[in-house]
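Asker: Just need the structure, nothing else, for what follows:
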Amino acid sequence: MIELRSAITDLTLNMHDLEKQLHPLGFVTSDNWDYDHGYIDYQMDDSGEAYHFLRIPYKAIQGEIGSGNPEVQLGQPFLLAHRYESGIEHDGITAYSAVYNQFSAPEEKDAYVDQKYIRDGVLILKEVENRLVH
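Answerer: Okay, here's the model as predicted:
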């Protein structure tokens, strides 16, 4: 995990506006949320063995995530990589299969983030800042 400095850290806005601004860029609201916090993710690649994300955490400061239109405060964005072991067979499905990777735990949850993804993540984050910071 690599934390990125950003002008959006501590920014407060409602969930609807956050999604309205970032979904067109390719961000998705992560299924990994609770009533008081969550993440919005940009998947930078899907090689079948590794997945790189720009992740923006948020926490509810008024209302609850998943209910209505809560006001959220953004946390510090970070880059994250999950790497899957290649070539292992699991019930006849190799690790090269996206189906297998989708349902298996990563070999490395906090894998090395290549310089290319750091550069790409910083550029994507600049676009996010341009949309959210007026």
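
Asker: Please count neighbours and contacts with C-alpha atoms only from this point.
Answerer: Will do.

Asker: hmm, who's touching the strand ranked longest in the chain?
Answerer: Among the segments of the chain that qualify as a strand by DSSP state E, the longest is strand 50-64. For strand 50-64, the external contacting residues (Cα atoms under 8 Å, 6 or more residues apart in numbering) are 35-46, 69-84, 113, 117, 121.

Asker: Out of the residues you listed, which end up buried?
Answerer: Buried by 16 or more other Cα atoms under 10 Å: 36-44, 69-84, 113, 117, 121, out of the contacts of strand 50-64.

Asker: what ranges do the helices span in this protein?
Answerer: Remark: helices assigned in the chain by DSSP state H are 15-22, 98-103, 115-132.

Asker: Output the ones you listed as JSON lines; include the columns distance to Glu64.
Answerer: Shown next, in JSON lines, are the helices of the chain (distance: least, Cα to Cα, whole Å):
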{"stretch": "helix 15-22", "distance to Glu64": "10"}
{"stretch": "helix 98-103", "distance to Glu64": "28"}
{"stretch": "helix 115-132", "distance to Glu64": "21"}
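
Asker: Can you check which of those helices gets nearest to Ile2?
Answerer: For Ile2, the closest of the helices of the chain is helix 115-132, at 8.3 Å, according to Cα to Cα.

Asker: Does anything pack onto that closest one? Which helices or strands?
Answerer: Under the contact definition 3 or more Cα pairs under 8 Å, 6 or more residues apart in numbering; DSSP states H and E, helix 115-132 sits against helix 15-22, strand 37-46.

Asker: Alongside the first, I'd like the structure of this one:
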Amino acid sequence: MLELQTGIEGKQAYFGPTMESIRDLGYKLGGGWDYDGGCFDSVLWREGGETIYLRIPFHVSHGELDGYHTSIVFRTPYVIKHVVNVGLDMDASSLTTATFNQFQDPIDKDAEIRDKSKWEEAGEQAVEEVITLLQ
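Answerer: You can find the predicted model right below:
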């Protein structure tokens, strides 16, 4: 995991308008959310079973998550690499092709990230795009 130094930490926003704005940049609400907080996730790179994500966590300061006017406060974003098992899909509806189950748990949720400075820079640039949309 690579923590990023950006200007988003502590910024406040409303959940609904923020989600609408950053959806076009490829962000989704991360699967581990609860009513007190969550994170916006975006894929920076994917090849085979390896994916490098930018994760922008936040906590709820007023309301409950998934409410349009819920107030959120951003925390320190980070880059993380997940590795999933890539194998053969042998079900009857497909040819024998290499594939992976997008819903499987990663083999390694915090795999080593090579070329750290490259991914720190890519993550920081992506966060700057989000900050611009919040203004």
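
Asker: May I have the TM-score of the superposed chains?
Answerer: With the length set by TM-score structural alignment, normalised by the length of the first structure, the two chains reach a TM-score of 0.81; 129 aligned residues with a Cα RMSD of 2.4 Å.

Asker: just to revisit the earlier point, want to throw the helices and strands packed on helix 115-132 of the first structure into JSON lines with distance to Glu129 of the first structure?
Answerer: Below are those laid out as JSON lines (distance: least, Cα to Cα, whole Å):
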{"stretch": "helix 15-22", "distance to Glu129 of the first structure": "10"}
{"stretch": "strand 37-46", "distance to Glu129 of the first structure": "14"}
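
Asker: Leu132 of the first structure: which of those is closest?
Answerer: helix 15-22 (7.3 Å).

Asker: The closest one vs the second structure, average distance?
Answerer: Average distance, helix 15-22 of the first structure versus aligned residues of the second structure after superposition (mean Cα distance after the TM-score superposition for the first structure): 1.7 Å.

Asker: How about residues contacting that helix?
Answerer: 28-29, 69-72, 128, 131-132.

Asker: what do you get for stretch 33-41 of the first structure?
Answerer: Here stretch 33-41 of the first structure makes contact (Cα under 8 Å, 6+ apart) with 27-30, 32, 53-61, 64-66.

Asker: quick one: stretch 94-102 of the first structure to chain centroid distance?
Answerer: Stretch 94-102 of the first structure sits 20 Å away from the centroid of its parent chain (Cα atoms, centre = their mean, to the nearest Å).

Asker: which parts of that stretch are buried?
Answerer: Neighbour-count burial for stretch 94-102 of the first structure flags 94-96, 100-101 (criterion: 16+ other Cα under 10 Å).

Asker: Quick test: name the residue nearest the centre of the second structure.
Answerer: Asp41 (1.6 Å; Cα atoms, centre = their mean).

Asker: these two touch, right, Val84 of the second structure and Asp105?
Answerer: Yes. Counting by Cα atoms under 8 Å, Asp105 is a contact partner of Val84 of the second structure at 7.1 Å.

Asker: Quick one: the contacts of helix 15-22 of the first structure as a markdown table, columns for distance to Gln21 of the first structure too.
Answerer: Shown next, in a markdown table, are the contacts of helix 15-22 of the first structure (distance: Cα to Cα, whole Å):
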| residue | distance to Gln21 of the first structure |
| --- | --- |
| Val28 | 11 |
| Thr29 | 12 |
| Asn69 | 15 |
| Pro70 | 16 |
| Glu71 | 15 |
| Val72 | 14 |
| Val128 | 8 |
| Arg131 | 7 |
| Leu132 | 7 |
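
Asker: contacting residues around Tyr14 of the second structure?
Answerer: Applying Cα under 8 Å, 6+ apart, we find Tyr14 of the second structure in contact with 68-72.

Asker: In space, what's closest to it - neighbours in sequence excluded?
Answerer: In space, and not counting its chain neighbours, Tyr14 of the second structure is closest to Ser71: 4.7 Å by Cα to Cα, 6 or more residues apart in numbering.
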